[in-house]
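S.K.: compute the structure for the input listed below.
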Amino acid sequence: MFEREKSTASAWFRRLRDEIVAAFESLEDSHNSGPFSDAEPGCFEIRETKRQSDDGSDAGGGLMSVMRGGRVFEKVGVNVSTVFGTLGERAQQAMAARKGIPGMTEDPRFWASGISLVAHMQNPHVPAVHMNTRMFWTPHAWWFGGGSDLNPCIEYEDDTTHFHATQKSHLDPHGAGLYPRLRDWADEYFYIPHRKRARGVGGIFMDDYCTGDWQDDFTLTQDIGRAFLPAYLPLVEKRRSQPFSENDKNAQLVHRGLYAEYNLVYDRGTKFGLETGHDPDAVLMSLPPLAKWV
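M.R.: Okay, the predicted model is just below:
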């Protein structure tokens, strides 16, 4: 049961990964003016990742694609994975407490697939960004999750407006009330309690999403993924050659500290990946190459 759906979702995440990687490498090749244009264009370094179960047997894996030190991207990772196995006791407790899944102790098998992206930019006027979509399955339940959010260190109202408007246009076919719901969900999820502030200017987010109609929920998840490039690429094109000062760069590094704090302290995906034995380099790909704290 659900083998066809699993295969369909996993293949989609891989296709989305390929499209984004190609678009980002094209940005690198076309950047020929302004700061960093004299550098060699960046390209993705790709390696396979593996997850091992507690007994050492194969439990799936994926592709880790990271570009460092490019003309446009200081560090960007686009990872895709499909993993499976048995949830450990702590992971079982966390899942059961949050989702109320029956039978988790009796049958703790799971399957998960998804794409995860984080981009940290050379030019501080270009906002950092995060995107992921995923599907999770157990013998007793299935659900989708993900979204994307914008993390500028120097905020531009027109950039924020474009990012949100593009996502709204992709969500509106699924119901007029969905975009406000996922926007508010993102604002709540990407909030940093110990700083009493958001880590960026928001976006859309959903977790544990299951209406009972797999195809409708999968189509929504696809549209969240499809919204990413048209929401983000125009912002990169507009800002990548903009002059910046030393103070601008300092602001970027301090803002990255917020990003690191959030991902290490609160992010559920980071916690789940490390708890279930996935490749730690792939799990921690989201961390910026440089950051600072005041």
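
S.K.: contacts and neighbour counts: CA atoms only from here.
M.R.: OK.

S.K.: hmm, Pro193 and Arg199 touching each other?
M.R.: No - using Cα atoms under 8 Å, Arg199 is not in contact with Pro193, being 10.1 Å away.

S.K.: the two: who's more crowded?
M.R.: Arg199 (25 against 10; other Cα atoms under 10 Å).

S.K.: distance-wise, check that one relative to Ala22.
M.R.: 28 Å (Cα to Cα, to the nearest Å).

S.K.: over to Ala9?
M.R.: 20 Å.

S.K.: looking at these two, which is more packed in?
M.R.: Ala9 (20 against 12).

S.K.: now do the SS call for that one.
M.R.: helix (DSSP: H, G, I helix; E, B strand; the rest coil).

S.K.: please list all residues in contact with it.
M.R.: Contact analysis of Ala9 by Cα atoms under 8 Å, 6 or more residues apart in numbering lists 113, 135, 218.

S.K.: identify each buried residue in stretch 116-136, please.
M.R.: Buried residues in stretch 116-136, counted by 16 or more other Cα atoms under 10 Å: 116-136.

S.K.: what's the answer for stretch 181-190, then?
M.R.: Neighbour-count burial for stretch 181-190 [16+ other Cα under 10 Å]: 182-183, 185-187, 189-190.

S.K.: one more to line up against the first:
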Amino acid sequence: MKRIPAASPTATRAHELVTHLQSRFVSGLEQLAHSLNSTQHFSPVEWFRDEGRHGGGVRYETAAGELFGRGSVNVSQVHYDDDAEKKLGSASAISTIIHPVNPLAPSVHIHISWTEMKDGSGYWRMMADLNPSNENTAHTEQFLAAMQKAAPTQYDEAIAQGDRYFFIPVLDRHRGVAHFYLENYCTHDSEADFALAKTVGEAAIDTYVNIVTTTLANEKVAAEQQKSAQLAYHTLYFFQVLTLDRGTTTGLLVHDQNDIGIMGSLPAYVDRELLTSWVERMPAPQDELLQALIAALADTSPAPVDEAVKKRLAAAVRKHYQNYPEAIHMQASGNTIPSTVKNHR
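M.R.: Next up, the predicted model:
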């Protein structure tokens, strides 16, 4: 099979950008591993949308290594150049999550994407958020300072949107500690918008690699309490992604040809009992969704989130929103809600 790229020059340029960011991040993480005498590396996995006719993507992934328990750096481009009935022209994106093994090193999520309609209009989505299980205030300040330098004019709005999007109402807390989020971003200056996406992506990647390099180079051994905090935090991360994250849910509803890639953000292990304790806090029908997610896990402590489990989780999420389509409105949002699923229909 062969992936057919989008025909639009703007989409081509956006795909070149997200591929550049992917290469920059994978290279930085592998150089980090090499500097610490680790053999852990990221392996490419290709996937195809409709056997490549409508694009697809390549993700670089790693798991169960010395440094990273789970890592995915996914680039995709989906397009509908041959379907005049679709309003969506193309969507080009990098979406990445890294979960280090050491509880003192934070996780990170970065997403940069360009969505282009058939009429030539389009918008950027830019997300960068730091997610530690054991917060280091110096890391938080370093990450936020880098985001402010990358987007000084947009910074306040991005932080406000991020704090709104990553808040978990039933737990009365945020997922992470530093949340940068611009949704439906588009100004009259397309070149400046492109430059902003590039600068934000590079700043988030470079800052994170620096934070993790510094943390792991110090060779501090985590205490058992910090390891327990990491498992609890990874459980919270799992919970937020699968019950609130609109990007994950819409990706699963649009198609079923990259479920493992979409689930690449999930940590390697979660606490099943902790998840169960949150069921009674969930409003209907989301309590049923959480119960279905728990049922997809092995009855062990901790419960592994391997490839087979990811497939069951994807199926559970898809089935839930097919049964309760109105429940999508209970998911997280920034200032605006993108019509992702509608665009693909």
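
S.K.: export the contacts of Ala9 of structure 1 to JSON lines and tack on secondary structure and distance to Ser65 of structure 1?
M.R.: Output for the contacts of Ala9 of structure 1, formatted as JSON lines (DSSP: H, G, I helix; E, B strand; the rest coil; distance: Cα to Cα, whole Å):
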{"residue": "Ser113", "secondary structure": "strand", "distance to Ser65 of structure 1": "16"}
{"residue": "Met135", "secondary structure": "strand", "distance to Ser65 of structure 1": "20"}
{"residue": "Phe218", "secondary structure": "helix", "distance to Ser65 of structure 1": "24"}
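
S.K.: just give me the closest of these to Lys99 of structure 1.
M.R.: Met135 (14.4 Å; Cα to Cα).

S.K.: in space, what's closest to that closest one - neighbours in sequence excluded?
M.R.: Phe144 (4.5 Å; Cα to Cα, 6 or more residues apart in numbering).

S.K.: cool, Leu27 of structure 1 as well?
M.R.: Nearest one to Leu27 of structure 1, counting by Cα to Cα, 6+ apart, is Val72 at 7.3 Å.

S.K.: which stretches of the stretch 1-150 of structure 1 form helices?
M.R.: 3-30, 89-99 (DSSP state H, counting those that start in this stretch).

S.K.: relative to Gly114 of structure 1, how far out is the equivalent of Gly57 of structure 2 over in structure 1?
M.R.: Matched across to structure 1, Gly57 of structure 2 falls on Gly62, judged by TM-score structural alignment. Distance from Gly62 of structure 1 to Gly114 of structure 1, counting by Cα to Cα: 10 Å.

S.K.: next: Trp12 of structure 1.
M.R.: 9 Å.

S.K.: and these two? Which one has more around it.
M.R.: Each of Trp12 of structure 1 and Gly114 has its neighbours counted (other Cα under 10 Å); Gly114 has more, 25 against 17.

S.K.: could you report the separation of that one from Leu290 of structure 1?
M.R.: To Leu290 of structure 1, Gly114 of structure 1 is 26 Å away according to Cα to Cα.

S.K.: now Met67 of structure 1
M.R.: Taking Cα to Cα, one finds Met67 of structure 1 at 14 Å from Leu290 of structure 1.
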